[in-house]
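1. Pasted the sequence and its predicted model underneath.
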Amino acid sequence: MVEPTNPNQTLSPKVDLSRRPKEPILIIEDKRENQVLLEGICKRIGVPSEVAENGDIALKMAKQKQYSLYLVDLMMPVIDGKTFIAEQSQVEPNAVFIVQTAIDQTEEIIEIMKLGVYDYLIKPLHVEIVADRLEKALEYVYLKRMEALLIDEEAKELKSQLEWLNYKESHRKTTEVNAELNSILNLKTTMMQGSGLGAMTTLIDTIDKIKKEENGNYLIQKEYWELLTENQDHNKTMLKGLDLAVDVIQSKFVLQKVSSNQLLSLLPEIAKDFQTEMEAKQIKVNLPVVKQTVSLELELESIKTVVHEIFTNGLKYSKTNSNFDIFVTFVDGYFCLSAKNNLIEDEYAKQLLHSEKKLVEPFYRIHPPVESFHHKEKFSLGLGLTMVDFILQKHNGMFFIRNAIDHTTETKANCVIAEIFLPIQT
């Protein structure tokens, strides 16, 4: 029995097709009317599909071809749904399954979820519900593949970055003068970018040339005064950011054992703080769902500052109408929180390809300040990622930021991945 709704109607919600896996969905269903319905729903959401009449045929098809996910009926002849899931999971550990069942009972649902399936559908099938679940499952497939890619890349990156840190530490004392000089040059460049001291200096020079004297007083136009006031606000923010940086550097970090869930519980609150900016840029934040819990040693408030800065940096340089993805992985004894944003394709992005390791240097910045994020920045003058790096060092952790190419979909995309590594406590 199926719901008599037209599955070929056009879906109204906007879907990011660039995040769609290119492989078809395999529908494993013995009843012809359900096959037609599910094929129609797949067509409706713009996803290719193929059909297998039972689990035996499905296993043979899966050996010949890769599928994005499996839509499995539990009750079938020859090989039933549970047997198919068990056997295919052995061959394809990361396979994603959605199960169909006519039994709407708690005990049955629990048994279904124990199979390691992503989701389940209760018969009779409702077109809107099936379409929505498939959309979410396809997004989950994308995120799962990205997670697997990150784990592989992070292991390589961790080795590379450890070598870089060892090299940097061994040369630190011999290059102290150059490091201090670079910091001063970085500060000079940063202060002359965007609003603040650089703009105020230009304004005052301009006003000095056009000011009028009347009754012993100087007169300036209203628009100039408003610009001065606006830039004074930026200057105060810069000073406040510098004060916070000094406070952080002088703090004595008292680390306490906490669960990784406590850290992850900060993410929704921080994401909510950027709601206005995300709506303005049409950015969707995807937070992780993590089943594994580990112990960490943290000073939770300072780690909250770290995560806030990762959000700030990622969101302000994200493309309009894109995704900001957060992943959690476990690599070589480290808990790793990764943030991925799609890279704005401009001249600054080209510089980033050659300067990613410099981003944690004091006062260094590639992009000019983003004025719409002015009041969200805890630090200023290009110090944000410097403080992230400093705080994580105090936690015996590491911070890396790197360029990457998203290979998980048919359309490759340049992106930036910021990674927080914290040692797992036993």
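-> Structure received.

2. C-alpha from now on. contacts and neighbour counts both.
-> OK.

3. what's the helix or strand hosting residue 113 in contact with?
-> Assigned by DSSP states H and E, residue 113 belongs to helix 106-114. Residues from elsewhere that reach helix 106-114 (CA atoms under 8 Å, 6 or more residues apart in numbering): 99, 119, 120.

4. now, which of those residues sits nearest residue 334?
-> residue 119 (29.7 Å; CA to CA).

5. Contacts only, for the closest one.
-> Counting by CA under 8 Å, 6+ apart, residue 119 touches 97, 98, 99, 113, 133.

6. Narrow these to those in strands?
-> 97, 98, 99 (DSSP state E).

7. okay, now the one to match up with it:
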Amino acid sequence: MVEPNELNLISVSKTERLRRPNEPILIIEDKKENQVLLEGICKRIGVVSEVAENGDIALKMAKQKHYSLFLVDLMMPVMDGKTFIAEHNKLEPNAVYIVQTAIDQTEEIIEVMKLGVYDYLIKPLHVEIVSDRLEKALEYVYLKRMEALLIDEEKKELKSQLEWLNYKESHRKTTEVNAELNSILNLKTTMMQGSGLGAMTTLIDTIDKIKKEENGNYLIQKEYWDLLAENQDHNITMLKGLDLAVEIIQSKFTLKKVSSDILLSLLPDITKEFHKELNDKQIKVNLPVVKQMVTLEMDIESIKIILFEIFTNGLKYSKQNSNFDIFVTFVDGYFCLSAKNNVIEDDYAKQLLHAEKKLVEPFYRIHPPVESFYHKEKFSLGLGLTMVDFILQKHNGMFFIRNAIDHTTETKANCVIAEIFLPIQT
């Protein structure tokens, strides 16, 4: 056994601190010399500690304050270690304990471990052994808490997704009158935004006020006629998008079993189709490298439409000099392809927290129209993501789009993640 005054002669072997919680360790020990020894070991490994002389005092302290770890002597007056652990577990079922015992017998050790303790120490205590056990126990506490946080975040995310599904389902079950009325109102708003019908209406009103009559004809300045022609082009694009949406809704989907590699092989060609837009905004597309292959049921042509729309929506609202990341995961029997883009930090981006559940509602927009992308859009009037959702339903899949915080950049940044889920076939 190492005497307390010898602790100063022992060099600290671990120069790098392991991951550990911030709260102090509570030493529950009745003997003064062991209290001093254990406090010295805690100080040696850079951990704050406090002392309780018995289980009763420790229980009162634990009710007032949080501790990372409990170092418990089994044999103490007033309240022994076993009783303390049993009582404290009622308050904090996930607490972590290391117990000290002077009895080195198998039966005793088994009884100790039945208490649900993390580890045990046999007296007399050795500095190096105690230091090592404390380091490992503290990291265990840290990892255990991180796991709990991750599980909690997953539960929140799942709850959010379920709420979204319920929202969409209830929205579909809205009475036909209300659904039609909402669509008409949204359509009116959308058509009056940006180029197209809204701009043409304004132009025609302007021309009507400034037109000149000469020799039985109206004279219109060239700039106005050019603007009319440009907006007519937008109108034609809108009508084509509506025609395509109607065609898809009325079509029958033929699903065939194919390898997931077929889906992934579509991505490079789609990326090339956005060559100009990528160069203009200096965006780098990062495609996934996936070694695992699974079988999916797909209608390839409609899957191409989905992927093209995911690219269109993501790149359209990506900030300058950023990344557009595509990655693949396998979640509970689903093949999940996700697309992440960093959004422009403006007033519209702030609405993401309140509006993500409405992104697939027909004609709903967060940002104003992006005119430079209108010639790329297969669907006009904000119908793109609605069609993605519709097509995936026909594939027995799911679509989610949500805001998130991107931790892969130098500074935390707001981003949007669009996810398509396709069931894996056996």
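-> All right, it came through fine. Fair warning: this is a prediction, and the values are worked out from it, not measured in the lab.

8. TM-score of the superposition?
-> Here the TM-score for the pair of chains, by TM-score structural alignment, normalised by the length of the first structure, is 0.63; 286 aligned residues with a CA RMSD of 2.5 Å.

9. ok so, going back, between the contacts of residue 119 of the first structure, which is closest to residue 306 of the first structure?
-> Lowest distance from residue 306 of the first structure to these (CA to CA) belongs to residue 133, with 34.2 Å.

10. re the thing from before, out of the ones in strands among the contacts of residue 119 of the first structure, which is nearest to residue 174 of the first structure?
-> Using CA to CA, residue 97 comes nearest to residue 174 of the first structure of those, at 57.0 Å.

11. How many residues are close by the closest one?
-> Residue 97 of the first structure: 22 surrounding residues under other CA atoms under 10 Å.

12. go on, the one 4 residues further on?
-> In terms of burial, residue 101 of the first structure registers 19 neighbours under the definition other CA under 10 Å.

13. For residue 44 of the first structure, see how far away the residue nearest to it when sequence neighbours are not counted is.
-> Once flanking residues are discounted, residue 101 of the first structure sits nearest to residue 122: 5.2 Å by CA to CA, 6 or more residues apart in numbering. Distance, residue 122 of the first structure to residue 44 of the first structure, using CA to CA, to the nearest Å: 20 Å.

14. what about the helices in the second structure?
-> Counting by DSSP state H, one finds helices in the second structure at the ranges 32-44, 55-64, 81-91, 106-113, 127-172, 176-191, 197-210, 222-250, 260-265, 267-273, 275-281, 300-316, 352-355, 384-394.

15. out of these, nearest to residue 363 of the second structure?
-> When those are compared by CA to CA, helix 176-191 sits nearest residue 363 of the second structure, at 5.8 Å.

16. what's the mean gap between the closest one and the aligned bit of the first structure?
-> Here the mean offset of helix 176-191 of the second structure against the first structure after fitting is 1.7 Å, by mean CA distance after the TM-score superposition for the first structure.

17. Residue 317 of the first structure contacts residue 343, doesn't it?
-> Yes. With contact defined as CA atoms under 8 Å, residue 317 of the first structure and residue 343 form a contacting pair (6.9 Å).

18. who's more crowded, these two?
-> residue 343 (21 against 17).

19. For the closest residue to that one other than its chain neighbours, give me its contacts.
-> Distances taken as CA to CA, 6+ apart place residue 415 nearest to residue 343 of the first structure, at 4.7 Å, with adjacent residues excluded. Shown in contact with residue 415 of the first structure (CA under 8 Å, 6+ apart): 340, 341, 342, 343, 403, 404, 405, 406.

20. Now for the residue nearest to residue 416 of the first structure when sequence neighbours are not counted, how many residues are close by?
-> Among residues not flanking residue 416 of the first structure along the chain, residue 403 sits closest, at 4.6 Å (CA to CA, 6+ apart). Residues lying near residue 403 of the first structure (other CA under 10 Å) number 18.

21. Could you do the one 3 residues further on as well?
-> Residues near residue 406 of the first structure, counting by other CA under 10 Å, number 19.
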